[in-house]
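Peer 1: Okay, predicted coordinates and the sequence, questions at the end:
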Amino acid sequence: MATSVLAGWAQIREDFAAFYRDLHTHPELSDQETRTAGLLAQRLRDAGFDEVVEGVGGTGVVGVVRSGEGPVVMLRADIDALPVQEKTGLPYASTVRARDGDGVQVPVMHACGHDMHAASLAAAATLLAQGREHWRGTVLVVFQPAEELATGARDMIADGLFERFPRPGIVLGQHVAPLPAGILGYGVGPVMASADSVNVTLHGRGGHGSRPESTIDPVLMAANVVTRLQGIVAREVPPAESAVVTVGRLQAGAKDNVIPDVAELGINIRAFSPAVRDLVRAAIERVVTGEAQTSGAPKPPEFTWFAAAPALVSDPDATETTVAAFVERFGGQRVMRMPQVNASEDVGVFGEAIGVPTVFWFWGGLETESTLAAFAQGRIDELPGNHSPFFAPEIEPTLTTGVEALITAATTWLDPAPL
């Protein structure tokens, strides 16, 4: 069935390669993906989709193509870019600047490969629509905004995704990664970590830098918090579990001889189990509150939790079935088991919301020979990874592999057309 659906790929491949380059040149930040969404919606209309709806959950796009009675299969791609200055030197590199959610002008780049995700899914959707005589069921295509904020999936669900459109029996998604182009990687069970961020405000009493005894110094308070937080993973998380606590932002004061009233911390955590996630969240609040009390803070610290995404769980049984189809199509040498990834993804929110399995995999986007050499020589950290200003997938074979993987996975869960 996949081979039949893919029969028309050679005729449209160059068109979608050009489409990918256009998306890469014109990235848009989270919740600002209006141009991208419009182009993707038009691609679905041109392909003959039965329904195409824009503006779902903000700037999301949903398409529905039917071919008789059968399973409902959801294919999802994220579409937002990052505030990163591109340094790839490509002829189609982004020079875009835009204002972020705080109104600050920033450079914009598809540094995480969402342009490749979108182009691959648009192409796969086109082929599935053109080849609907080969399968039976319904394909639900979801182009999701704001993955980088971990809000887009929930926004689409809150906007009635599963009430307004057919409810799927499985959610399928993929992510381009710093692997050799043409290679697929997968995991079973928790494959990507949960993510939570919190902004913390510590309150002190400011004054002259020459008279610290008359102040309650929130800078010292913040420094002690940063040091103490490192003990959470080292001494509270069981050694067999995994977690990360990162303080990515510490801001306080504006002048060297003035002790400020407040200090602010931006903290990010990752975990693979709900129990460890809850443990770390509670420990952060306990440590910060305890340090504030010990320092004599005039009022308790403030916590603002945001950007929460659960651990991404690739359903074991559904993953086994999908990976078997990948091995049959690509060969065992091109399909590899991967370790858990501490980065996060909100695609798991979709399946979790309606109690259906999610299957998620990675596929390589870096030049094959040099990347294999780097793997063999232990130089993996030298490769440009996601969120790097140097990250840009090789268009081929990355695009073709992404399209083939989506169609192979989709047709594994759709019914075949009767002979």
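Peer 2: Great, that's in hand.
Peer 1: from here on, contacts and neighbour counts on C-alpha atoms
Peer 2: OK.
Peer 1: which residues sit in contact with the nearest residue to Arg249 once chain neighbours are set aside?
Peer 2: Of all residues not flanking Arg249 in the chain, Gly266 sits nearest, at 4.6 Å (Cα to Cα, 6 or more residues apart in numbering). Contact criterion Cα atoms under 8 Å, 6 or more residues apart in numbering gives Ser197, Val198, Asn199, Val200, Val247, Gly248, Arg249, Leu250 as the residues in contact with Gly266.
Peer 1: and here's the other structure:
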Amino acid sequence: MPKLEPWARLRGAGGEGDASSVRPPDLSLKGIVKWTLTLPGTGHASCVEWGRFWFTCTADPVSGVHMLHGIDSVKKTIAWTIKSPFGTYHRHDFNTFASSTPAVGQAGGVALIPSGNAELQLIGFSYTGQKRWAIDLGKFPTQHGYGASPVISGNVAIAAAEPDFAMGGIIAVNVLTGKILWHHKRLSADAPYAAPLVTKINGKDTVVVPSTAFGLTALDLLSGEMIWQLKQTPFTQRCVGAVTRSGDMLIVTTGSGAGARLAIGFQLQDAGPPVQKWSLNRATSYVPTPLIIGSDALFWGDNGVLLRVNSTSGTTVYQERISDNVFASPIHMQGAILNITRKGEIVRVSDQLRPQPVELLPLGEESHASLSVFANQLVARTLSKVHVLG
């Protein structure tokens, strides 16, 4: 089995949630939770890693302080915290002021944080806890508050910050210096929350972002030049889950809290924009990002229903109710698919063509944060705690 890459962004390398080389923990074993760390404040940011240090975010909504934590995984303590004051703003009851997951890389880390009154900042930080730079992204008026996560490719950090019906865009900066490399500005509709997908298309490093207003957009990673855009794409609802790739297919999901769901499979072409091959308007996911296993795409629906389809045709392989409601995105470990429910129950099912049996491990606190895998450890982030299983 290949060595697992550092889990350096939301859902690990490429945002794929792939830890299939790592054996999952047996949730039925007594003492499977090796240690738990209580954090000050609350949040829904997942944990990411670089070396012995782990990173996540919380916020204190009463004092109006956002906290970016560096955790020493050897000492099992918080090594440092970068505190940033902010003015509280309107957000959905399911959201927090620290729902965006930081991203890390060789040159350092970046995080999207609240700053002033409903304003947003992209900051850079070192692994010794220094805030290196900050870029003000302006007001961020939304129905739900902020929650999208940045990504890093090489020394380039990419963040999508598009508010509801206001000017926003996608920005790329140098991780070390904070120098803006490009800023693709545009007037949004419903705020998208999907983390950007960075992938190679026709030999070119490409940033792919979905939105209600602009459909599917592909930008050159280094220049920000638009490669193609599918503005006619029928995204009538909000884009929250990230775009996923399966071979030559891009899979996009949209939806609403009222229950609307739409997933579309686009096939990449040798030149020009991709072509829509299939669509599904039921049993797919809205907030969770799909998971790719082999030639299949798996949608762990917000209502706990797991739908598995062929990535190329959209044909259903199976559909089973697996869990309670979820906001987190599933991950793949050796022989198993895992997720965590909103109640804070880790769920493990087989990755074979029938998902039973189901194993559950309640952690005792709500969670909207996707699971992480660091070396041979499963790491779960709940509202105010980090739990380490091994």
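Peer 2: In hand now; what should we look at? Bear in mind that the values here come from a model prediction, so they are computed numbers and not experimental data.
Peer 1: TM-score for this pair?
Peer 2: In this superposition the chains share a TM-score of 0.25, using TM-score structural alignment, normalised by the length of structure 2; 162 aligned residues with a Cα RMSD of 7.0 Å.
Peer 1: hmm, back to that, doesn't the residue nearest to Arg249 of structure 1 belong to a strand?
Peer 2: Yes - judged by DSSP: H, G, I helix; E, B strand; the rest coil, Gly266 of structure 1 forms part of a strand.
Peer 1: just to revisit the earlier point, separate out the buried members of the contacts of Gly266 of structure 1.
Peer 2: Ser197, Val198, Asn199, Val200, Val247, Leu250 (16 or more other Cα atoms under 10 Å).
Peer 1: tell me the SS of Leu112 of structure 2?
Peer 2: Under three-state DSSP, Leu112 of structure 2 falls in the strand class.
Peer 1: contacting residues for the residue lying closest to it once chain neighbours are set aside?
Peer 2: In this structure, Leu112 of structure 2 finds its nearest non-sequential neighbour in Leu122, 4.6 Å apart by Cα to Cα, 6+ apart. The contact partners of Leu122 of structure 2, by Cα under 8 Å, 6+ apart, come to Val110, Ala111, Leu112, Ile113, Ala134, Ile135, Asp136, Leu137.
Peer 1: Check the gap between Leu122 of structure 2 and Trp228 of structure 2 for me.
Peer 2: For Leu122 of structure 2, the distance to Trp228 of structure 2 (Cα to Cα, to the nearest Å) stands at 26 Å.
Peer 1: now Lys139 of structure 2
Peer 2: 28 Å.
Peer 1: same check, this time on His387 of structure 2
Peer 2: Between His387 of structure 2 and Trp228 of structure 2 the distance is 42 Å, computed by Cα to Cα.
Peer 1: And Pro362 of structure 2, by the same measure?
Peer 2: Applying Cα to Cα to Pro362 of structure 2 and Trp228 of structure 2 gives a distance of 45 Å.
Peer 1: can you check Thr206 of structure 2 too?
Peer 2: 10 Å.
Peer 1: Which neighbours do the two have in common?
Peer 2: Joint contacts of Thr206 of structure 2 and Trp228 (Cα under 8 Å, 6+ apart) are Ala218, Leu219.
Peer 1: Which one's more surrounded, the two?
Peer 2: Thr206 (24 against 16; other Cα atoms under 10 Å).
Peer 1: just checking, that one touches Ala218?
Peer 2: Yes - when contacts are counted by Cα atoms under 8 Å, Thr206 of structure 2 is listed as touching Ala218 (6.3 Å).
Peer 1: Which positions within the helix ranked longest in structure 1 qualify as buried?
Peer 2: What stands out as the longest helix in structure 1, according to DSSP state H, is helix 274-294. Judged by neighbour count using 16+ other Cα under 10 Å, the buried positions of helix 274-294 of structure 1 are 276-277, 279-281, 283-285, 287-289, 291-292.
Peer 1: just the angle between the following helix or strand past it and helix 274-294, please?
Peer 2: Where DSSP states H and E defines the elements, the next helix or strand beyond helix 274-294 of structure 1 is strand 302-309. Interaxial angle, strand 302-309 of structure 1 versus helix 274-294 (axes from the mean of the first three to the mean of the last three Cα atoms, to 10 degrees): 160 degrees.
Peer 1: Could you list the buried residues of strand 302-309 of structure 1?
Peer 2: Glu302, Phe303, Ala308, Ala309.
Peer 1: Just name whatever secondary elements that strand is in contact with.
Peer 2: strand 194-203 (3 or more Cα pairs under 8 Å, 6 or more residues apart in numbering; DSSP states H and E).
Peer 1: just checking, what packs against the strand it packs on?
Peer 2: Applying 3+ Cα pairs under 8 Å, 6+ apart, we find strand 194-203 of structure 1 packed against helix 218-235, strand 262-271, helix 274-294, strand 302-309.
Peer 1: swap the cut-off to 7 Å and go again
Peer 2: With contacts taken as 3 or more Cα pairs under 7 Å, 6 or more residues apart in numbering; DSSP states H and E, strand 194-203 of structure 1 sits against strand 262-271, strand 302-309.
Peer 1: Out of the ones you listed, which gets nearest to Pro178 of structure 1?
Peer 2: Of all these, it is strand 262-271 that lies closest to Pro178 of structure 1, at 20.4 Å by Cα to Cα.
Peer 1: any chance you could map the strands in the stretch 51-200 of structure 2?
Peer 2: Secondary structure of the stretch 51-200 of structure 2 (DSSP state E, counting those that start in this stretch): strands at 53-60, 65-72, 77-85, 103-105, 108-114, 119-125, 131-139, 151-153, 156-161, 167-174, 180-187, 197-201.
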